[in-house]
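Enquirer: have a look at this prediction, sequence included:
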Amino acid sequence: MQTVDIHRRWLDFFADRGHTVVPSASLISDDPTLMFTIAGMVPFIPYLTGLVPAPYPRAVSVQKCLRTNDIEEVGVTARHGTFFQMCGNFSFGDYFKKEAIAYAWELLTTPEAQGGYGFEERDLWVTVYKDDDESFGYWKEISGLPDHRIQRMGMDSNYWSTGLPGPAGPCSEVFYDRGPAYGAEGGPAADEDRYVEIWNLVFTEYLRGEGVGNDFEILGDLPSKNIDTGMGLERVAFIKQGVENLYEIDQVRPVLDLAAELTGKRYGAVHEDDVRLRVIADHVRSSLMILGDGVTPSNEGRGYVLRRLMRRTVRALRLLGVQEAVFSPLFEASKAAMSAGYPELERDWSRIRQSAVAEEDAFLRTLASGTTILDLAVESTRKSQSAELGGDTAFLLHDTYGFPIDITMEMASEAGLTVDVDAFKKLMTEQRDRAKTDARSKKQILADMSVYSAFRAHGETHFTGYDELETDTSILGLIVDGHSVDRARQGDTAEVILPETTLYAEAGGQEADAGTIVGDGYELTVTDVQRPVAGLTSHRVIVTRGEVAVGQSARTVVDAQWRHGARQAHSGTHLVHAALREILGENAHQSGSYNKAGYLRLDFTWGQALSPATRSEVEEVANNAIRADYEVITREMALSDARELGAMALFGEKYGETVRVVDIGGPWSRELCAGTHVAHSSQIGLINLIGEASVGSSNRRIESLVGHDAFKEFAAERAIVNTLTSSLKTPREQLPDRISELMANLKAANKRIADFEAKALAGRIPTLLAEAGRVGDVLLVTDSLGDLGSVDELRHLVTQVRAQAGETATTVALAGVVSHKPVIIVATNAAAREAGHKAGVLARIAAQLMGGGGGGKDDLAQGGGADVSMIPAALDAIVSEIRG
């Protein structure tokens, strides 16, 4: 049974039983505590917790998920993968335990010919929470399983909660017995390698209190009991396809086979090689799916997780003997295996491939540079007569350069060294602990979100700001310091909840509106507008006058000038995006944006810097669209209809079934967008591109001023040009040539001055040698030369003096002032060094007296400081050191 068939049967079964089919949400999670969707229930958490009213009583989905907490187990066990698909059926206060158990048993055991999965009853085992007699009874009644095949388990494995006060409840799991060849008899309690969990049913029925781990109090029953179940698609697939593990199913095996071909390894021959081939197959598929949802490799957040997966893939390939770039065919094979279930991969393939190949190329270059750093560290370790490379060096290579520890260990071993792995692991643990502390603080923020549930129960906040800047409403709720209150007084900072508003909440890259909320006896200055939960708008305000209470009438007032600027910037973002795609092609796809009054920033997928000519062309195309005075048309329609029209969905954005489509110039710029826009493109005024830079191996960022701010920038540049034409007495069109001429003259003059100063300094060499003193058998040349043009001048003079001193043991220490800072250069010849005098030591002694630092090699060294007046004392210290 193919994976897509398992997928289809799941949706069909529950759809036939009154469940609303919910398409998979993005891997990019809405939950602020999660970078990725880590479980099938994540998109439904607001409904399961009661924070947001469920739009349907029962639902079914096959959800894309990603977990990397067990990444070291990938390839080692049969059940650990990073990307996986979770089949889930959900009930929100509708059916409960008996029906959920009945559905699970029916689907699992119904013959394949009748639409089920065709599992034999003899191969299935069940676990329930140890005190859940009700579930135990339902399983006996519905399945007819004997008592010993329904095992009671503890809270660690069969009880669910978020770890915080809120919903909780017992679980029941279904396991498949793979047979005696895979482990001991006795059910899941005896061996979870032989007995593979395929389905988990969570019965959310209680409200838990504070506590740590399993030590918490049950406060009572939830108002409505929910069902959240999950069946692992990959686990069922490898069982139904008769293969050993999830890496060998039809959606993964093609990549594994290609990796084996590229590396020249035979899968099944050597365990270590098999593990690496599985890692490649798993990580390529995971990276493909993450890229498909719009994430690009970077050094932070989701982009870092993606980069880590891709670099682990390169590492595994390297350990299997592949040094060259091979991502293109590997990702192509994964796309072919996955596109039947996710056709968008085919549609976005060009962009996905470009990002994958660019990241591989970048990492191969990183490996080359990291190798250089590692070589230096190896050389330093050898000089110190140590056989162990420091853990701090390994951590630096890993953390700063993305150099995997395995490659560091491999290359150190080739050089005859070991690596202090314990120290490396300690530094990694400290880093993870810092991340966990941050995650816990974010988790606590989520716990405080429950304050919004009562307000969200009244319905969604209605945004009227597309058509008007002011609207009459009432105060639905007030929140101060995370608690719901009935009033707020002058000077308080509060959150205001309203049934309707004209104030735009930050979303889609557009900054929140500025404005006020006013009513009888009070005025509130709006400092921010956000959507803390889906469908609910919260206005952060300062009470600038009077006192406001829940239930009072209110009026939202948008700052008209701010909104106009925001509209200009957001519409301008669409024009710049369309211009980029017209000039560069469809691979230049927006991957992020930010806009506010007067300014826009747009990130887009592209692997190289834009030339000045291309930047000018983008700017010209965008401004031509402004001059064309295109009508900006906004329409609401079904998401499927919008896609048929060719409307572009931007990665990282979440869209419902009904979307808003914004057209500027018809299909030339047609995007899904909930932001505010001008009515005609001419109202944008002007676009002035001010910057373009890299923000990742395959991402660029373009910045622009918009409207009046763009005009002011052009006016400032014009003022500079006018000043130059007046000062240089040169027409504007001749300025480039005139400035080039002046720069050439200046360069020539500086060279003549430098030559003159070098000759003048060289002329002092006879005097310096004549005035030199002897300390024992060493000729010591010291002097302070005053102001100098550069450190290079001083260094050149010192080496010349040393050279003209001949074979006599000589130490030269000359000081000067460069850019108002003291500098000293010390040089020794071979005879002086044989006498025990080292330039690096002497420079360091002198520099410390001048309030700085220094050092270098035994033959030539440099020191510097902050106190010019200490130069004589620094030179005296060198004399004393040599005399001593």
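Expert: Great, that's in hand. Not measured: the values here are computed from a predicted model. Numbering: from 1, shown residues only.
Enquirer: please make it C-alpha for all contacts and neighbour counts, starting now.
Expert: Fine.
Enquirer: so Asp94, which state does it fall into?
Expert: Under DSSP: H, G, I helix; E, B strand; the rest coil, the three-state class of Asp94 is coil.
Enquirer: distance of it relative to Phe216?
Expert: For Asp94, the distance to Phe216 equals 27 Å [Cα to Cα, to the nearest Å].
Enquirer: same check on Phe651?
Expert: Applying Cα to Cα to Phe651 and Phe216 gives a distance of 40 Å.
Enquirer: and these two? Which one has more around it.
Expert: Taking neighbours as other Cα atoms under 10 Å, Phe651 and Phe216 compare with Phe651 leading, 17 against 14.
Enquirer: ok, that one touching Gly592?
Expert: Yes. Phe651 is within contact range of Gly592, at 7.4 Å (criterion: Cα atoms under 8 Å).
Enquirer: can you tell me the closest non-neighbouring residue to Ser224?
Expert: Distances taken as Cα to Cα, 6 or more residues apart in numbering put Gly93 closest to Ser224, at 4.7 Å, once the chain neighbours are dropped.
Enquirer: how many residues are close by that neighbour?
Expert: Gly93 - counted by other Cα under 10 Å - has 19 other residues nearby.
Enquirer: contacting residues around it?
Expert: Counting by Cα atoms under 8 Å, 6 or more residues apart in numbering, Gly93 makes contact with 57, 224-226.
Enquirer: of those, just say which sits nearest to Glu644.
Expert: Nearest to Glu644 among the contacts of Gly93 is Pro57, at 29.9 Å by Cα to Cα.
Enquirer: state the distance from the closest one to Asp12.
Expert: From Pro57 across to Asp12, the span is 17 Å (Cα to Cα).
Enquirer: quick one: which of these two has more around it?
Expert: Ranked by neighbour count (other Cα under 10 Å), Pro57 and Asp12 place Pro57 first, with 17 against 14.
Enquirer: so who does that one touch?
Expert: Contact analysis of Pro57 by Cα under 8 Å, 6+ apart lists 19, 91-94.
Enquirer: again, only this time at 10 Å
Expert: Pro57 sits next to 18-20, 47, 90-95, 226 when contact means Cα atoms under 10 Å, 6 or more residues apart in numbering.
Enquirer: ok, and here's another one to check against it:
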Amino acid sequence: MQTHEIRRRFLDHFARAGHTEVPSASLILADPNLLFVNSGMVQFVPFYTGEQTPPWATATSVQKCVRTVDIENVGITTRHNTFFQMAGNFSFGDYFKREAISLAWSLLTSSVKEGGYGMDPEKLWATVYLDDDEAVEMWLETGVPLERIQRRGKADNYWSMGIPGPCGTSSEIYFDRGPEYGVAGGPEADEDRYIEIWNLVFMQFIRGEGIGKDDYEIVGRLPRKNIDTGMGVERVAFLLQGVDNVYETDLCRPIIDKAEELTGRSYGVVHADDVRFRIVADHSRTVSMLISAGVNPGNDGRGYVLRRLLRRIVRSARLLGAEKPVMAELMSVVSAQLAPSYPELATDFSRIETVAVGEEIAFLKTLNTGSALFDNTAAAVKAKGSAVIAGADAFTLHDTYGFPIDLTLEMAAEAGLSVDERGFRALMAEQRERAKEDARSRKHAHIDLSIYKELVDRGATEFTGFDELTSEAKVLALIADGVRVPVATAGQDVEVILDRSPLYAESGGQIADRGSITGAGLKLTVNDVQKIAKKLWVHKTTVEQGQITEGDVVQAQADPAWRRGATQGHSGTHMVHAALRQILGPNAVQAGSMNKPGYLRFDFNWQGQLSEQQKADIEAVSNDAVGANFPVNTFVTDLTRAKEMGAMALFGENYGDEVRVVEIGGPFSIELCGGTHVQYSSQIGPITVLGESSVGSGIRRVEAFVGLDSYRHLAKERALLAGVASSLKVPTDEVPARVEQLVERLKVAEKELERTTMAAVLSSAGSFVDTAERVGAVLLVAVAAPEGMPTGDLRTLATDIRSRFGGEPAIVVLLGNADGKVPFVVTVNKSAQDLGFKAGDLVASFGPSIAGRGGGKPEMAQGAGTDPSGIAAGLAAVRTWVAESA
């Protein structure tokens, strides 16, 4: 049975049982505790906690999930994935244990003709919590004998999210793969033979603080009993498809096949290779899904996880023998396999491929750099007479330069060296513990939004701001310091909930309106407006005079000047987005934005810096659209129709069935957007692009002024230009040519100075030659160079000195002193090399004296130290070392 069919059968089974089919949420949700959605129930948490009332009593979904906690174990075990699909059925105060057990059992054991999975009931086992006699009785009712029901403790059969919040006992269903996979005795005896496929959580309690799966207390009960279940789609797939593990199913094996083709090696021959093939297959799926969700490679958070996964793919492919880039072909296979369930992987394939390939190219450069650094490290180790690369050096290569430990181990073996793996692992463990401590310090319970629940349940705030700036409204509630209060007085900060409001609540990149709430003898300043549950407007205010009471009828007003500037900024953002796509193409996809009165910034997916011409073109296209005075049309339609019209949507954003479309100039710009806009594009005013920069790997940012702020900026620029023209005593239109002339004259002067300096450096070579000492069979020049001499001049001087000795064996060591650093150059001519002297070995002799490191080839090495006070000692060490080696 194919995986796509397994998903469909699950949803159909529960739909027939009255459940509402809910689409998978994005992998990225606004939850401070989660980098990614990691279970099927995450999007339903507000319903379980009672913060929101669910729109249905029961639901079913197949949720895309990502877990990277045990990323190092991927491929080593054969049943874990970083990306996986969790099929689930959920009850919000409707049915409980008996129905959950019955529904799961019937889907698993019903025949394929009846819409089930056709599993043999004799191969299924159940586990329950220690004292859950009720669950045991219910499993007996289904026909599972007592000997196939096992009781387990809190760590195994008690579920929570790992933080204070919903929890409850659970019952898990296991499939017995048979004696060839392990010993008998049920899940307690062997979880390789007995594979968990379904977890039924009987959620009815609230857990407190604690760490781990069982170190916490139960501090209360949920408002009602709920059901949360999760069936691992990939695990069921490998069982129903008769393969040994999740990597050999219909959605993973084709990726391994492609990896075999790209590397020339075969899966199933060597265990170490098999692990690498599985890493490639698993991570390729996850990478594709994360990029599709709007994640881009970066150095922290979600971006770092994506970067790490991409690098593990590239590393594994290289270790398998791949000599060329692999990401483009791997992403193509992933799209072909998963697009039937996730069509966005096909429609957004070009961007996914661009991001993945760009990161691969960058990492391949890192690998090349790391190889050079490894060579230097290996040379230093051999110079000391050792055969072991220190764990600290391996860790530095890995942590600072991104050079994988696997490659360090392989290259060390090729060089006849080993690596202190224990030391490396210890440093890695310390780093992981620091990361865990940091995560624990930031991890906290879900923000308590229950105080807003009653208000959310009453219905959404009516936003009147599309049509008016002042609205009469009723005060539904006042909240101060997280507590409902009946009244607030002058000087007090208070959250005001109104039944209707013309003030825009921050969303979609547009910051909130500023304004006021007034009444008889009453005035409040509105400092911010935020949404709760996407539909309740919370006005954050300061009471300036009078007192406000729950139930009051007031006037809410958005600041007209603020709103006018905000609409210019938001409509200007749409102009710039459309211009970017027109100039750069469809891969310039929005990755975020922020706009406020007079200013906008727009982040988009793109590899590489924009040229000056591209920036000028973006500005020109944007202003042409402004000048065209396009009408701005807004309308509400269903999501499918909006996508058919070509409306742009923000990646990672969850949209409802009905969406608001903003259309400017027909096909010029059409986007899904809930913000406020001008009526005609000319009302935006001039758009001035301030610049373009990088805000992360594969993400660029354009910033611009609009309207009067644009005019003020241009006026300031004009004044600056006039000042420069006055200083140069030329008309403003001649300033560029005049500046170019001055720059050329400066370049000529700098080159002349460089020639003069070099001549002075080389003229001193003779005096250094005169200091040569005969040490055994070689001539040694070991001196301190003139203070302030840069490394480039040191290298030139050392080379010239060496050349003056002709064929006689000679060694030149120059130690500089510049800005508190000690740059150095060591050079050894061919005759001295024939006697066994190498530049890198000499560095090891004086390096400790100046706290320096360096490396290079046998004829020349260079580097720098940080302790100028050790120069004299370092030169003495050189003489001693050469004398002992002569």
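Expert: Happy to help now that I have it. Fair warning: this is a prediction, and the values are worked out from it, not measured in the lab.
Enquirer: most neighbours among the contacts of Gly93 of structure 1, which one?
Expert: Highest neighbour count within the contacts of Gly93 of structure 1: Asn226, with 28 neighbours (other Cα under 10 Å).
Enquirer: which strands or helices does the host helix or strand of that residue pack on?
Expert: Assigned by DSSP states H and E, Asn226 of structure 1 belongs to strand 215-232. Where contact means 3 or more Cα pairs under 10 Å, 6 or more residues apart in numbering; DSSP states H and E, strand 215-232 of structure 1 is packed against helix 45-48, strand 58-66, strand 83-92, helix 97-109, strand 166-177, strand 195-212.
Enquirer: check the mean deviation of the fifth one from structure 2.
Expert: The superposed strand 166-177 of structure 1 is, by mean Cα distance after the TM-score superposition for structure 1, a mean 1.7 Å from where its aligned residues fall in structure 2.
Enquirer: ok now that strand, how far from the chain's centre?
Expert: Offset of strand 166-177 of structure 1 from its chain centre (Cα atoms, centre = their mean, to the nearest Å): 33 Å.
Enquirer: shared neighbours of Phe651 and Gly592 of structure 1, anything?
Expert: Listed as contacting both Phe651 of structure 1 and Gly592 by Cα under 10 Å, 6+ apart are 294-295.
Enquirer: hmm, Arg853 of structure 2 is touching Asp841, no?
Expert: No. Look at Arg853 of structure 2 against Asp841 with Cα atoms under 10 Å: they stay out of range, at 11.4 Å.
Enquirer: thinking again about what came up before, and the residue nearest to Ser224 of structure 1? What does it align with in structure 2?
Expert: When structure 2 is aligned by TM-score structural alignment, the residue opposite Gly93 of structure 1 is Gly93.
Enquirer: residues near the counterpart of Gln114 of structure 1 in structure 2, how many?
Expert: The alignment partner of Gln114 of structure 1 in structure 2, by TM-score structural alignment, is Glu114. Residues lying near Glu114 of structure 2 (other Cα under 10 Å) number 12.
Enquirer: just say helix, strand or coil for Glu114 of structure 2.
Expert: Secondary structure, three-state DSSP: Glu114 of structure 2 is coil.
Enquirer: distance of it relative to Leu107 of structure 2?
Expert: Using Cα to Cα, one gets 9 Å for the distance from Glu114 of structure 2 to Leu107 of structure 2.
Enquirer: overlap in contacts, the two.
Expert: Taking Cα under 10 Å, 6+ apart as the contact rule, Glu114 of structure 2 and Leu107 both touch His13.
Enquirer: Glu332 of structure 1 should be in a helix, yeah?
Expert: Yes. Counting by three-state DSSP, Glu332 of structure 1 is located in a helix.
Enquirer: so who does it touch?
Expert: Going by Cα under 10 Å, 6+ apart, Glu332 of structure 1 touches 255, 284, 288, 346, 349, 352-353.
Enquirer: again, only using 7 Å
Expert: Counting by Cα atoms under 7 Å, 6 or more residues apart in numbering, Glu332 of structure 1 makes contact with nothing.
Enquirer: kindly report the same for Pro23 of structure 1.
Expert: Counting by Cα under 7 Å, 6+ apart, Pro23 of structure 1 has contacts Ser61.
Enquirer: next: the one 10 residues further on.
Expert: Listed by Cα under 7 Å, 6+ apart, the contact set of Thr33 of structure 1 reads 439, 442-443.
Enquirer: ok, these in structure 2: which stay?
Expert: Retained in structure 2 by both residues aligned by TM-score structural alignment, their matches' Cα atoms under 7 Å are the following of the contacts of Thr33 of structure 1: Lys443.
Enquirer: ok, the contacts of Thr33 of structure 1 vs Ala625 of structure 1, which is closest?
Expert: Closest to Ala625 of structure 1, out of all of the contacts of Thr33 of structure 1 and judged by Cα to Cα, is Lys442, at 43.4 Å.
Enquirer: residues near Gly186 of structure 2, how many?
Expert: Neighbourhood size, Gly186 of structure 2 [other Cα under 10 Å]: 22.
Enquirer: any idea what it aligns with in structure 1?
Expert: When structure 1 is aligned by TM-score structural alignment, Gly186 of structure 2 is paired with Gly187.
Enquirer: was I right about that match contacting Glu197?
Expert: No. Using Cα atoms under 7 Å as the test, Gly187 of structure 1 is too far from Glu197 to be in contact (10.8 Å).
Enquirer: helix, strand or coil for Ser704 of structure 1?
Expert: What three-state DSSP gives for Ser704 of structure 1 is strand.
Enquirer: give the buried residues for the helix or strand where Ala749 of structure 1 lies.
Expert: Ala749 of structure 1 belongs to helix 735-762 when elements are defined using DSSP H and E. Buried positions in helix 735-762 of structure 1, judged by neighbour count with 16 or more other Cα atoms under 10 Å: 735, 738, 758, 761-762.
Enquirer: that one: average distance to aligned residues in structure 2?
Expert: Averaged out, helix 735-762 of structure 1 is 5.0 Å away (mean Cα distance after the TM-score superposition for structure 1).
Enquirer: in terms of helices and strands, where is Lys254 of structure 1?
Expert: Actually, residue 254 of structure 1 is Pro. It isn't Lys. Judged by DSSP H and E, Pro254 of structure 1 forms part of helix 253-263.
Enquirer: helices or strands up against the following helix or strand past that helix?
Expert: Per DSSP H and E, the first helix or strand lying C-terminal to helix 253-263 of structure 1 is helix 271-292. If you count contacts as 3 or more Cα pairs under 7 Å, 6 or more residues apart in numbering; DSSP states H and E, helix 271-292 of structure 1 packs onto helix 253-263, helix 301-319, helix 327-338.
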